[in-house]
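> model this:
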Amino acid sequence: MAQKITAIKGMNDILPPHSAHWEWLEGQVREVMSRFAYRNIRTPIVEPTGLFVRSLGEVTDVVEKEMYSFEDRLNGEALTLRPENTAGVVRAVVEHNLLYEGGKRLYYMGPMFRHERPQRGRYRQFHQIGAEALGFSGAHVDAELILLAHSLWQALGVRDVRLEINSLGQPEERKAHREALIRHFEAHQELLDEDGQRRLYSNPLRILDTKNPAMKDVVESAPRLLDFLGEASLQAFETLQQILRAHDVAYTINPRLVRGLDYYNLTVFEFITDSLGAQGTICAGGRYDGLIEQVGGKPAPGVGWAMGVERVLELLKEQDLLPAAPVPDAYAVIPDMQSLPVAMQALQQLRQAGLAVQMHATPTGEMGSFKSQFKKADASGARFALVFGADELAEGCVTIKQLRDGAGEQSKKPLAELAQWANSLQSQD
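Just a heads-up that it's a prediction; the model follows:
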């Protein structure tokens, strides 16, 4: 026997019935996106490595440690499995000149890849749902993106998710803050861990995002970016807050919220839960007004967010909000091969009428006993068994037997009038 091949560590199969939860969540997302007039975009999983180096920043953890990058054996091109999708969406918008006729509201769903230690809610192949508004300035569009995510939590029934916001200001404001940060951390350099030492001069803002508890005091005492913001940045931040308050969206200002990617400016935000331990951020994003120009387009603003699908599903499971797995409306019990042609024709008619019908089958190809078939019918979760026995077919009928409510009750229905009684088998919530 050949050696069994298994999936790569941290890259998981999504199997029934759990895959039905993914489909349900994606359906809820599509509905909410449609109400906000966001349209779907689908970009390649593989992009040029330079796209992420240029957009995310050379000294970010993603680029330095986590990207799956390789050389194309045919032409030597440097390629990367996408670690996030904002850069890919922006690349597509620039490449296809999508902003020629004005701004675009877009959303995506799909797998991303980062080489990190797998743990609950954090995998090497993980999935994100994201929303991007490109070509629009103003804090009101930032607020729209936050309201979009908030509406999704409401549609899903999610509880106990808190919103944290901050402003990163504009580049010149961050530059002044950066210089003050370096002076602060230089004065306490002995308290910095290895990552902090490495980032001191390359990306000191990322030191504020440390998860090392030993650095908590030195980070808490560091200069705050909010204190370096000019009038326009402060006004944009205040406008955002006014809109959130007007819509009864609770939030807190977290002056240490910086996000892990270099392309953000002005608004940044995170939706956080305490139900998932250390992996509490389930949705995050912000404004990235310089990114379109960075990847070769004409200067244009942008703002967006990404949501971790695995984490949201974990949260829905924790809060008992996932729907029951779908089951067939009916299960066909077919006693012998001679009954199969008539039975299959009837099943096709029922399916065309909108019913979910499962046909009995076995590994050997034999139909099996009535007892074994009814056992399978019951295990399927179907509400009805359809019995295509010799006596029934001789009468041109099928026996319909209740498997749930009123279990054991049965009646006969004429196959010639199938279209008239088909909807009586429709499962009810």
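> C-alpha from now on. contacts and neighbour counts both.
Will do.
> buried set for stretch 306-318?
Residues of stretch 306-318 classed as buried under the neighbour-count rule (16 or more other CA atoms under 10 Å) are 306-316.
> brain fart, stretch 166-183
With burial defined by 16+ other CA under 10 Å, the residues of stretch 166-183 counted as buried are 166-170, 173-174, 177-178, 180-182.
> which residues are contacting it?
For stretch 166-183, the external contacting residues (CA atoms under 8 Å, 6 or more residues apart in numbering) are 200-201, 204-205, 222-226, 228-230, 233, 237, 253-258, 264-269.
> give me the PyMOL select line for those, limited to the buried ones.
Applying 16+ other CA under 10 Å to these, the buried members can be selected in PyMOL as follows:
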select buried, resi 200+204+205+222+223+224+225+226+228+229+233+237+254+255+256+257+258+264+265+266+267+268+269
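> and the next element down the chain from the host helix or strand of residue 392?
For residue 392, the element it lies in under DSSP states H and E is helix 390-394. Next helix or strand after helix 390-394 toward the C-terminus (DSSP H and E): strand 397-402.
> that following strand: how far from the chain's middle?
Relative to its parent chain, strand 397-402 has a centroid offset of 42 Å by CA atoms, centre = their mean, to the nearest Å.
> one more to put side by side:
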Amino acid sequence: MATKLQASKGTHDVLPDQAPERLALERIARRILEGAGYERIETPAFEVTELFSRGVGGSTDIVQKEMFTFEDEGGRSLTLRPEGTAPIVRSYLEHGMHKLPQPVKLWYWESFFRAEKPQAGRYRQFWQVGAEAIGAAGPAVDAELITLLHAILSEVGTGSLKLRLGSLGTPETRAAYRERLVAYLRTHEDRLSAEVVGRIDLNPLRAFDADDPGTREVMANAPLLLDELAPDDAEHFAAVRARLDAAGIDYVIDPTLVRGLDYYTRTLFEFETDALSSALGGGGRYDGLAEQLGGPATPGIGWAAGVERILLAAEPAPHRVAVCDLYVAGEGVTAFALASEGRRAGLSVQQELAGRSTKGALKQAARLKATAVAVVDDAAGTIHLKDTETGEQTVVPDTTAVIARALKGRHPG
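Down below sits the predicted model:
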């Protein structure tokens, strides 16, 4: 006997009983984001590899270790998208969105792919909801995006939220700070983990993320970028905080906050919850990304949040039974016509398709909590309509009369 096939390690199926919660989250995100003027965008599942090596950064773990890259028939290197911002900025540039009123505000709900170690809420194929605002440099758009993610997470009910907030300054500020940090790390190299030592020159800021006890001890006394922000950067950061204060959103200033992507500048943020050990989502400003991808200087900011992580942290939603206005017991031509006519009229209709007896079909209708059941007997040319709430059963002359009765007694809303 052939071996039973299973999903590949690190991926997962979304089963029918899990779909309602995902759909509810998507609806919440759509309502909140589109209500604030963000429009839906979708990008291809794979892009040219150079988009990520240039945009995300060659020194990042994503590019070095986690991308699924392959060569197509024409010898071009393609990569399954590991994140959403670079593809969206590429689309912004390619389709001339700079000609639109700025900022261009976009949101997405898509799957992404990373070859990282699977764990709770983290898979090799995973889904994210995200938002980007491209073409505005002021602090108000930073604060708006943070408040929108806060609104989504709060409505879903993901436990006690903690917002970590920081700033990376401009690339020039960061370059000067980077030299100081590299010198500090080299001085204490003997106490750092091998992994941190190996990427001191590539990405020294990632040392703040290290779990190694010796590295963490060293980083406790490391110089901090927030202490060295240029006046304009410090003013921008203060303006973002003032708007969050005005919106009543609590935050913790974290000078050690870093993200795993090279394109971030200035504002940086991350949402955590006591219901989960890893972050729910976060993002930041990326004012240099468009230039890295060959476009003109264009400011931008965005965030992404893991769908699986949000649902793992969310309060269990009450189970909602799908509405069934009419159950058609019968598999003949008249029954099929009745089901089709009912759907055209806007009813939620399910038809008996498993060959059950009339008694079995009535039991199935009761399981579905159908409002009405039409028992169709093609041989006798009759239709019996039963109101499941009152138990009243009557012979109905034709399918049109059945639809009229069902519409009258349908579920409210």
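> quick one: TM-score?
With the length set by TM-score structural alignment, normalised by the length of the second structure, the two chains reach a TM-score of 0.93; 410 aligned residues with a CA RMSD of 2.2 Å.
> hmm, back to that, which member of the buried residues of stretch 166-183 of the first structure is positioned nearest residue 351 of the first structure?
Among these, residue 166 lies closest to residue 351 of the first structure (CA to CA), at 52.6 Å.
> can you pull out the strands in the stretch 201-350 of the second structure?
252-253, 265-273, 281-285, 300-306, 326-329, 349-351 (DSSP state E, counting those that start in this stretch).
> which residue numbers in the first structure go with the third one?
The one in question is strand 281-285 of the second structure. Matched against the first structure by TM-score structural alignment, strand 281-285 of the second structure falls on residues 283-287.
> can you redo the strands of the stretch 201-350 of the second structure as TSV with distance to residue 134 of the second structure?
Formatted as TSV, the strands of the stretch 201-350 of the second structure follow (distance: least, CA to CA, whole Å):
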stretch	distance to residue 134 of the second structure
strand 252-253	25
strand 265-273	14
strand 281-285	10
strand 300-306	4
strand 326-329	48
strand 349-351	45
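> indicate which one of the ones you listed is closest to residue 186 of the second structure.
strand 265-273 (24.8 Å).
> how big's the offset between that closest one and the first structure?
Aligned to the first structure and superposed, strand 265-273 of the second structure gives a mean residue distance of 0.5 Å (mean CA distance after the TM-score superposition for the first structure).
> now that strand: how far from the chain's centre is it?
Offset of strand 265-273 of the second structure from its chain centre (CA atoms, centre = their mean): 16 Å.
> and what of stretch 90-103 of the first structure?
Offset of stretch 90-103 of the first structure from its chain centre (CA atoms, centre = their mean): 24 Å.
> would you mark the buried spots in that stretch?
Here stretch 90-103 of the first structure shows 90-94, 103 as buried, counting by 16+ other CA under 10 Å.
> narrow the buried residues of stretch 166-183 of the first structure to those in strands?
Using DSSP state E, 166-167 are the members of those that sit in strands.
> now the buried residues of stretch 166-183 of the first structure as CSV including distance to residue 378 of the first structure?
Listed next are those as CSV, based on distance: CA to CA, whole Å:
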residue, distance to residue 378 of the first structure
166, 54
167, 57
168, 58
169, 61
170, 63
173, 66
174, 64
177, 66
178, 66
180, 69
181, 66
182, 68
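> out of the buried residues of stretch 166-183 of the first structure, which is nearest to residue 419 of the first structure?
Relative to residue 419 of the first structure, and with distances defined as CA to CA, the nearest of those is residue 166, at 59.7 Å.
> please report how far the closest one lies from residue 143 of the first structure.
In this view, residue 166 of the first structure and residue 143 of the first structure are 13 Å apart by CA to CA, to the nearest Å.
> what of residue 270 of the first structure?
Distance, residue 270 of the first structure to residue 143 of the first structure, by CA to CA: 13 Å.
> comparing those two, which residue is more hemmed in?
More crowded of residue 270 of the first structure and residue 143, by other CA atoms under 10 Å: residue 270, with 26 against 19.
> contact partners for the closest residue to that one other than its chain neighbours?
Leaving out its chain neighbours, the residue that sits closest to residue 270 of the first structure by CA to CA, 6 or more residues apart in numbering is residue 284, at 4.2 Å. Residues near residue 284 of the first structure by CA under 8 Å, 6+ apart: 268-271, 305-307.
> how about residue 153 of the first structure?
Contacts for residue 153 of the first structure (CA under 8 Å, 6+ apart) come out as residue 159.
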